[in-house]
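*Asks:* sequence plus predicted model, see below.
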Amino acid sequence: MRIIDLASSSPDVEELKRELGRVARRAGFDNFVYLNLHASSAEMMSNVATNWQQRYLLEDWSLSDPVLRAGRRCMRAFTWNLDEFQVAGRRRMEDQLLAARDHGLNCGLSVPVRIGFGHLAIFSFTAREHERLAGRHVDDLVAATAIAQLHCCLRGKAMRKPSRSVSSLTPRQALCLRWTAEGKTMQDIATMEEMTHATVAFHLNKARKVLDAGTLPQATAIATRFGLI
């Protein structure tokens, strides 16, 4: 559910990436990887080290990625660990899994979704220790909905140039404003988002100033009018 909220309110890709990293850590994981797979290429958003991301894309590791293969077979949320994959005689996969281990991508929870024209998007939370997967239960419908919405959000941001206001509104400012637009009080928001009342007030006040609004209702109206929340 947290990913759904972020996809609905985060103003730009870099801020969204930082927030997804926080979500991963709060959920007990280390990193996240989002892949959008086309017929002949792949796009990635991740907080894993840049050199791993570059190798993955430049060496076309998506063609041999065992996590992607597993995702295509099951098309539902699933857990995995590198020890499950057979790599004997597959040099490309051996290099890929060695690099994954070097960066702590030893296991994970992945959610694949179909995105039209036979293409696939897949989102993974990854961890170094296998014990972090113990007792994980995922609602398949909620998970698929969240990743589908994240995919749509990213496509929309890639297709438009952010305005100055969109660039300036942080994910937490947008998130608090969105809840305000839904009729939630500051205390409601603090409880749902695990913040203090003072933190919520801080983000809402900052958002009001960014939007050059005199009152919070006016800020909410401006943000709604221009599609910022």
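*Replies:* All right, it came through fine. Numbering: from 1, shown residues only.
*Asks:* going by C-alpha atoms from here, please, whenever you check contacts or count neighbours.
*Replies:* OK.
*Asks:* any idea which helix or strand comes after the lengthiest helix in the chain?
*Replies:* As assigned by DSSP state H, the longest helix anywhere in the chain is helix 140-159. Using DSSP states H and E, the next helix or strand after helix 140-159 towards the C-terminus is helix 164-168.
*Asks:* what's that next one in contact with?
*Replies:* 11-12, 210-211, 228 (Cα atoms under 8 Å, 6 or more residues apart in numbering).
*Asks:* repeat that with 6 Å
*Replies:* By Cα atoms under 6 Å, 6 or more residues apart in numbering, the residues outside helix 164-168 that reach it are residue 11.
*Asks:* buried residues in it?
*Replies:* 165-167 (16 or more other Cα atoms under 10 Å).
*Asks:* between those residues, which sits nearest residue 188?
*Replies:* For these, the minimum distance to residue 188 (Cα to Cα) is 24.9 Å, reached by residue 166.
*Asks:* distance of that closest one relative to residue 154?
*Replies:* Going from residue 166 to residue 154 by Cα to Cα, to the nearest Å gives 14 Å.
*Asks:* what of residue 189?
*Replies:* Per Cα to Cα, residue 189 is found 25 Å from residue 154.
*Asks:* putting a second one here so we can go through both:
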Amino acid sequence: MNEQIQSLIDTVDVANDERTVKIALKNYAVSCGFERFAYLQIAASDIKTFNSYPSEWEGIYLRNRYSVIDPVVTQAKRRMAMFDWSAEGWAKHDESRELKRFRSEAMDFGIRSGITTAVRGSFQSTLMLTLASSRPRTDSSFARDAEGAVRAALCTYYRLKVLAQRPAHVLDFGLSPKELVCLRWAAKGKSMQDIADLTNVQHRTVQHYLDNVRGKLDAANLVQAVAIAKDHGLLGPE
């Protein structure tokens, strides 16, 4: 599994709010050479979307029920695999007015090409994780980890489900995604050098993140910081 997708899975796993999940997915998309991401969950007529697209486009998409004609959704349901797509060819085999309008509006919002991974969720739902670009064609070689992408989609699905059921009174200590990941590794007994190797950053960077954690949690040392984090449910499922 490549480093980008492992970092995504680790960060999503410790996310304490949807903002952190969104940051992790956006960082992953950018690290793979894309500009935006879209996570879509479809079960019958029920649609849940979580993305970094312009809010105006999200509203148009849901209001017009574009998931019914969206070629990416159609192909995802049929193939249940990873595939590339380009808006350039969406209207070549279907000249319907609706598809032409969808294609035009998507391109107006900078959605022209991408790579999508589709996986079956619970109760016959379809989960889709898409990385999108404003370029007519994209080099998806950095994102070509089908097994890892499936794991990322499932991890996103389950984490968002947990967050939706989380009590509203959980305290927010303002820990960043990278700080949370380093703290989670520390809670597992890893040394700072171990964490540096596991997260592919320098030792002093890990030290900086954990110093920030101690300050934000008002902890005297790292052991106390881990204990406080566990008491407040900040480290996600074990």
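*Replies:* On my side now, so go ahead. These numbers come from a predicted model, not from an experiment.
*Asks:* overlay them and tell me the TM-score.
*Replies:* The TM-score (TM-score structural alignment, normalised by the length of structure 1) is 0.89; 229 aligned residues with a Cα RMSD of 2.1 Å.
*Asks:* ok so, going back, distance from the longest helix of structure 1 to structure 2 after superposition?
*Replies:* Mean deviation of helix 140-159 of structure 1 relative to structure 2 after superposition (mean Cα distance after the TM-score superposition for structure 1): 1.2 Å.
*Asks:* packing partners of that helix?
*Replies:* helix 2-9 (3 or more Cα pairs under 6 Å, 6 or more residues apart in numbering; DSSP states H and E).
*Asks:* pull out the buried positions in the helix it packs on.
*Replies:* Buried-residue list, helix 2-9 of structure 1, by 16+ other Cα under 10 Å: 3-9.
*Asks:* which residue lines up with residue 233 of structure 2 in structure 1?
*Replies:* Taking TM-score structural alignment for the superposition, residue 233 of structure 2 sits opposite residue 227 in structure 1.
*Asks:* and if you look at residue 7 of structure 2?
*Replies:* In structure 1, the residue paired with residue 7 of structure 2 is residue 2, using TM-score structural alignment.
*Asks:* again with residue 33 of structure 2
*Replies:* Using TM-score structural alignment, residue 33 of structure 2 lines up with residue 28 in structure 1.
*Asks:* neighbours around the residue lying closest to its match once chain neighbours are set aside, how many?
*Replies:* Nearest residue to residue 28 of structure 1, sequence neighbours excluded (Cα to Cα, 6 or more residues apart in numbering): residue 132, at 6.7 Å. Residue 132 of structure 1 has 17 neighbouring residues, counting by other Cα atoms under 10 Å.
*Asks:* before we move on, what about residue 199 of structure 2?
*Replies:* Look at residue 199 of structure 2: counted by other Cα under 10 Å, it has 19 neighbours.
*Asks:* quick one: secondary structure of the residue lying farthest from the centre of structure 1?
*Replies:* In structure 1, the residue that sits farthest from the middle, by Cα atoms, centre = their mean, is residue 89; the gap is 34.0 Å. The three-state label given to residue 89 of structure 1 by DSSP: H, G, I helix; E, B strand; the rest coil is coil.
*Asks:* residue 127 of structure 2 too?
*Replies:* Under three-state DSSP, residue 127 of structure 2 comes out as strand.
*Asks:* so what does it match up with in structure 1?
*Replies:* So residue 127 of structure 2 corresponds to residue 121, using TM-score structural alignment.
*Asks:* contacts only, for the residue lying closest to that match once chain neighbours are set aside.
*Replies:* Nearest residue to residue 121 of structure 1, sequence neighbours excluded (Cα to Cα, 6+ apart): residue 36, at 4.4 Å. The contact partners of residue 36 of structure 1, by Cα under 6 Å, 6+ apart, come to 42-43, 121.
*Asks:* emit the ChimeraX select command for whichever of these are buried.
*Replies:* For the buried members of these, the matching ChimeraX selection, counting by 16+ other Cα under 10 Å, is:
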select :42,121
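*Asks:* in CSV: the contacts of residue 36 of structure 1, plus distance to residue 196 of structure 1.
*Replies:* As requested, those are arranged in CSV below (distance: Cα to Cα, whole Å):
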residue, distance to residue 196 of structure 1
42, 40
43, 37
121, 35
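*Asks:* what's next to stretch 107-120 of structure 2, contact-wise?
*Replies:* If you take Cα under 6 Å, 6+ apart as the criterion, stretch 107-120 of structure 2 is touched by 76, 80-87, 126-137.
*Asks:* any idea how far it is from the chain center?
*Replies:* 14 Å (Cα atoms, centre = their mean, to the nearest Å).
*Asks:* any idea how far apart the tips of it sit?
*Replies:* End-to-end distance of stretch 107-120 of structure 2 (Cα to Cα): 28 Å.
*Asks:* repeat for stretch 155-173 of structure 2
*Replies:* Where stretch 155-173 of structure 2 begins and where it ends lie 23 Å apart, using Cα to Cα.
*Asks:* look up how far residue 179 of structure 1 lies from residue 221 of structure 1.
*Replies:* Look at residue 221 of structure 1 and residue 179 of structure 1: by Cα to Cα, they are 13 Å apart.
*Asks:* neighbour count: those two, which is higher?
*Replies:* residue 179 (19 against 16).
*Asks:* that one maps to what in structure 2?
*Replies:* Across the alignment, which pairs residues by TM-score structural alignment, residue 179 of structure 1 is matched by residue 185 of structure 2.
*Asks:* what helix or strand does the residue nearest to its match when sequence neighbours are not counted sit in?
*Replies:* Nearest-residue entry for residue 185 of structure 2: residue 195, 6.4 Å, with adjacent residues in sequence omitted and distances by Cα to Cα, 6+ apart. Secondary structure from DSSP H and E places residue 195 of structure 2 in helix 192-199.
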